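Peer 1: What follows is a predicted structure for the sequence shown.
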Amino acid sequence: MSVETIDFQGDDGKAIHLCRWTPATAPKAAVQIAHGMGEHIGRYQPVAERLNEAGYVVYGNDHRGHGRTDPDRLGDLGAGGWEAVIADARCLNERIDETHPGLPRILLGHSMGAMLAQQYVCRHGGTLDALVLSGSPGFTGWFASILPRLIARIETWRLGWDGDSALMANLLFGQANKAFDAEGASGFEWLSRDADEMRKYVDDPHCGAVLRAGSLSALFRGAREASSPAHIAGIPVSLPIHVISGTADPVHNEMKNLDRLFSRYQQAALTVTRRLYEDGRHELFNETNRRQVLDDLVDWLDGVL
């Protein structure tokens, strides 16, 4: 296994930080990882190592406003906003295809990265051979989705596109740790039952940033598109889709929103499966049972490719 740290250019010429993990043998498929909000691709080293062991080459970039792509502007997706982040994912997909012509391509999105993947697959599903959604918040009901979109628009008007909104941060994550507060005071126990992994997150200067007001507003618009039956109709019905989640993950509203996503995909006759991990929290790849999660992921990929 070898790891390279490189950059690629987005459509607008912006330098996007990229990591590539290459297995010791010729790869049988390529996995593109889209990380979540307030983190960076370096946290996926153990995931890449396990996939390398199984013969997969792994690519992953730091999104705009994250990690080494924008270390001085964490949380700010920039002028291109959410659409530019999706375009970057498409650029990386094309780069993978050019580097490994004919190799199957898998997109693995976690949390905000799952939201990206849910929108990407509606537009560019033909560029993928499999899709994995980890820690997805699912699809909110129409009425429940109005409030955050409205507040995000008001906060963008009040604070400006790159304004930090304490109100939005509280709306998104203020209640996430409620069920786990007794375990400690960090506020991030909802991420994992593994205290060491949670502490690494807290101590990481590139972790914890919430998107700025304008970026959140664009993200919510994208989520509405991804949940629309009209856009879901653009997903190839033969594309294998796998949804993984912890039952104790607070982002999916006690499974209600994840069930809505799964149901809507089934209604569209998509090829979708799911794997739930009892008592698992938000970051399954950093959970106490992460080895099982990764082994299950490899088994699923091997079975559909």
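Peer 2: Nice, thanks for sending it over.

Peer 1: CA only for contacts and neighbour counts going forward, please
Peer 2: OK.

Peer 1: can you pull out the helices in the protein?
Peer 2: Secondary structure of the chain (DSSP state H): helices at 45-53, 81-99, 112-124, 142-159, 166-173, 195-203, 213-226, 229-232, 256-267, 290-304.

Peer 1: And here is the other one:
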Amino acid sequence: MIVEEFSYPSANGRDEITAWLYRPEEETGPPRALFQLIHGYAEHSRRYMPMIEGLTEKGVVVVADDHVGHGATALSSGTWLDTGGTGYQTFIDDELALTKIARESYPDLPLILFGHSWGSMIAREYVSQCPDLAAGLILSGVVEQLTSAGLDMEVLSQSARAAIALNVSPKLREVSPRLRASSEEEVVTELASVIATKATARYEEDDPMAWVATDVDARREFLEDPLGAPARQPSFDFFRDLLGLYIRVGSDRFPRRVRKDLPILIMSGDQDPMGNYGEGAYHLANKLWKEGHGHVRTRVFPGARHEIQWEGSSRGGVRKEILRFLDDVVEAGRKVSVDEAPPRRQAYS
């Protein structure tokens, strides 16, 4: 595997995104596909090295970055878990920019988008705004139906209360900006507490990270990863942006905006609260089928929680599903090219 590290400016105008291009060795033959990896919340792309190595061995070019506020990008900027004032569109624009960079070297390879958890939300919005760029979409640890899991109504109600508290008196904020900062910090702390409580409600373990995986070592590695950030406090704006993106892609309008011939693979664990314990994956698949999408495959892994890539019960199955999906897309001959003009966006109607 040949690794190229590079950087490019974020759409927020503040950060430089750190990214990597992983190329197969020459003896594997001509590259077969371009695989864009979109990591999740509080993690970074190099956590996926076993997957990346497996893909390059199969002749697949992989491109990945560390999002604004995450991983090597945050380490360089010194700013963690903060969008930069430009909203969740920042992450979609940064991924589109990464696609264009990769396309300079590989203009004709079919592009497969892979997004895990929060990354699956970014990937869904990407294909909604630019439906013609991807040849396939993989949603891992899909975030769907949080209401049924008892999460988002609590978060929404508290976010509304927080918005009122923080915006009711602009004059007061001008007089005492420290009051606003304190209020925002308290709001984020309260929201994080609600999510942790709801996300672990079905488990017997007394561990706020129990929703991550059944494997205690996997939880520890996630929590203690020096380039991860699960123990860091996100900014109020970042929490708002994350929730806003979930609401946008979780609406019934999403299936109507996605290209109907786009192959989609949806994966989840049946013990994952972020996907309503597996039901969210089927719920999303059914919405897509109802709108006429005929290339949707759903795989829910028994006994697995959120990190299906690292759970012993699902790790091998996840990799097999990804390779099977990739082979199907490549064999179908779905190739796209990108013009010099910016990608076409479609706004929700």
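Peer 2: Perfect, thanks for sending it. Computed from a predicted model, the values in this text were never measured in an experiment.

Peer 1: tm score of chain vs chain?
Peer 2: The TM-score (TM-score structural alignment, normalised by the length of structure 1) is 0.90; 303 aligned residues with a C-alpha RMSD of 2.4 Å.

Peer 1: Please tabulate the helices of structure 1 in JSON lines, including the columns distance to residue 243 of structure 1 and mean neighbour count.
Peer 2: Listed next are the helices of structure 1 as JSON lines, based on distance: least, C-alpha to C-alpha, whole Å; neighbours: other C-alpha atoms under 10 Å:
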{"stretch": "helix 45-53", "distance to residue 243 of structure 1": "16", "mean neighbour count": "19"}
{"stretch": "helix 81-99", "distance to residue 243 of structure 1": "19", "mean neighbour count": "18"}
{"stretch": "helix 112-124", "distance to residue 243 of structure 1": "10", "mean neighbour count": "23"}
{"stretch": "helix 142-159", "distance to residue 243 of structure 1": "21", "mean neighbour count": "15"}
{"stretch": "helix 166-173", "distance to residue 243 of structure 1": "22", "mean neighbour count": "15"}
{"stretch": "helix 195-203", "distance to residue 243 of structure 1": "23", "mean neighbour count": "15"}
{"stretch": "helix 213-226", "distance to residue 243 of structure 1": "15", "mean neighbour count": "22"}
{"stretch": "helix 229-232", "distance to residue 243 of structure 1": "16", "mean neighbour count": "16"}
{"stretch": "helix 256-267", "distance to residue 243 of structure 1": "8", "mean neighbour count": "17"}
{"stretch": "helix 290-304", "distance to residue 243 of structure 1": "10", "mean neighbour count": "15"}
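
Peer 1: These: which one's closest to residue 136 of structure 1?
Peer 2: Between residue 136 of structure 1 and the helices of structure 1, the shortest gap by C-alpha to C-alpha is with helix 112-124, which sits at 5.4 Å.

Peer 1: Contacts only, for residue 185 of structure 2.
Peer 2: For residue 185 of structure 2, the contacting residues are 235-236, by C-alpha atoms under 8 Å, 6 or more residues apart in numbering.

Peer 1: switch the cut-off to 10 Å
Peer 2: By C-alpha atoms under 10 Å, 6 or more residues apart in numbering, residue 185 of structure 2 lies in contact with 191, 233-236.

Peer 1: Also residue 97 of structure 1?
Peer 2: 30, 91, 103-105, 127 are the contacts of residue 97 of structure 1 under C-alpha under 10 Å, 6+ apart.

Peer 1: Which single one of those residues is nearest to residue 158 of structure 1?
Peer 2: residue 91 (33.5 Å).

Peer 1: In this model residue 7 seems to touch the closest one, though I could be wrong.
Peer 2: No - assessed by C-alpha atoms under 10 Å, residue 91 of structure 1 is found out of contact with residue 7, at 11.9 Å.

Peer 1: hang on, the earlier thing: among the contacts of residue 97 of structure 1, the buried ones, what's the ChimeraX command?
Peer 2: The buried residues among those can be selected in ChimeraX (16 or more other C-alpha atoms under 10 Å) with this line:
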select :30,91,104,105,127
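
Peer 1: among the contacts of residue 97 of structure 1, which are in strands?
Peer 2: Mapping the contacts of residue 97 of structure 1 onto strands (DSSP state E) picks out 30, 105.

Peer 1: Need the helices of structure 1 in JSON lines (columns: distance to residue 185 of structure 1).
Peer 2: Shown next, in JSON lines, are these (distance: least, C-alpha to C-alpha, whole Å):
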{"stretch": "helix 45-53", "distance to residue 185 of structure 1": "27"}
{"stretch": "helix 81-99", "distance to residue 185 of structure 1": "32"}
{"stretch": "helix 112-124", "distance to residue 185 of structure 1": "24"}
{"stretch": "helix 142-159", "distance to residue 185 of structure 1": "26"}
{"stretch": "helix 166-173", "distance to residue 185 of structure 1": "15"}
{"stretch": "helix 195-203", "distance to residue 185 of structure 1": "11"}
{"stretch": "helix 213-226", "distance to residue 185 of structure 1": "26"}
{"stretch": "helix 229-232", "distance to residue 185 of structure 1": "40"}
{"stretch": "helix 256-267", "distance to residue 185 of structure 1": "28"}
{"stretch": "helix 290-304", "distance to residue 185 of structure 1": "24"}
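
Peer 1: From residue 244 of structure 1, how far out is the counterpart of residue 285 of structure 2 in structure 1?
Peer 2: The equivalent of residue 285 of structure 2 in structure 1 is residue 262 (alignment by TM-score structural alignment). Separation of residue 262 of structure 1 from residue 244 of structure 1 (C-alpha to C-alpha, to the nearest Å): 11 Å.

Peer 1: list residues touching both of those two?
Peer 2: Jointly contacting residue 262 of structure 1 and residue 244 under the rule C-alpha under 10 Å, 6+ apart are 273-274.

Peer 1: thinking again about what came up before, indicate which one of the helices of structure 1 is closest to residue 276 of structure 1.
Peer 2: Nearest of the helices of structure 1 to residue 276 of structure 1, taken as C-alpha to C-alpha: helix 290-304 at 9.8 Å.

Peer 1: for that closest one, packing partners?
Peer 2: Judged by 3 or more C-alpha pairs under 10 Å, 6 or more residues apart in numbering; DSSP states H and E, helix 290-304 of structure 1 is in contact with strand 29-34, helix 45-53, strand 130-134, strand 240-246, strand 271-277.

Peer 1: Now do that helix and strand 29-34, the angle between them.
Peer 2: Using axes from the mean of the first three to the mean of the last three C-alpha atoms, to 10 degrees, one finds that helix 290-304 of structure 1 and strand 29-34 are set 130 degrees apart in direction.
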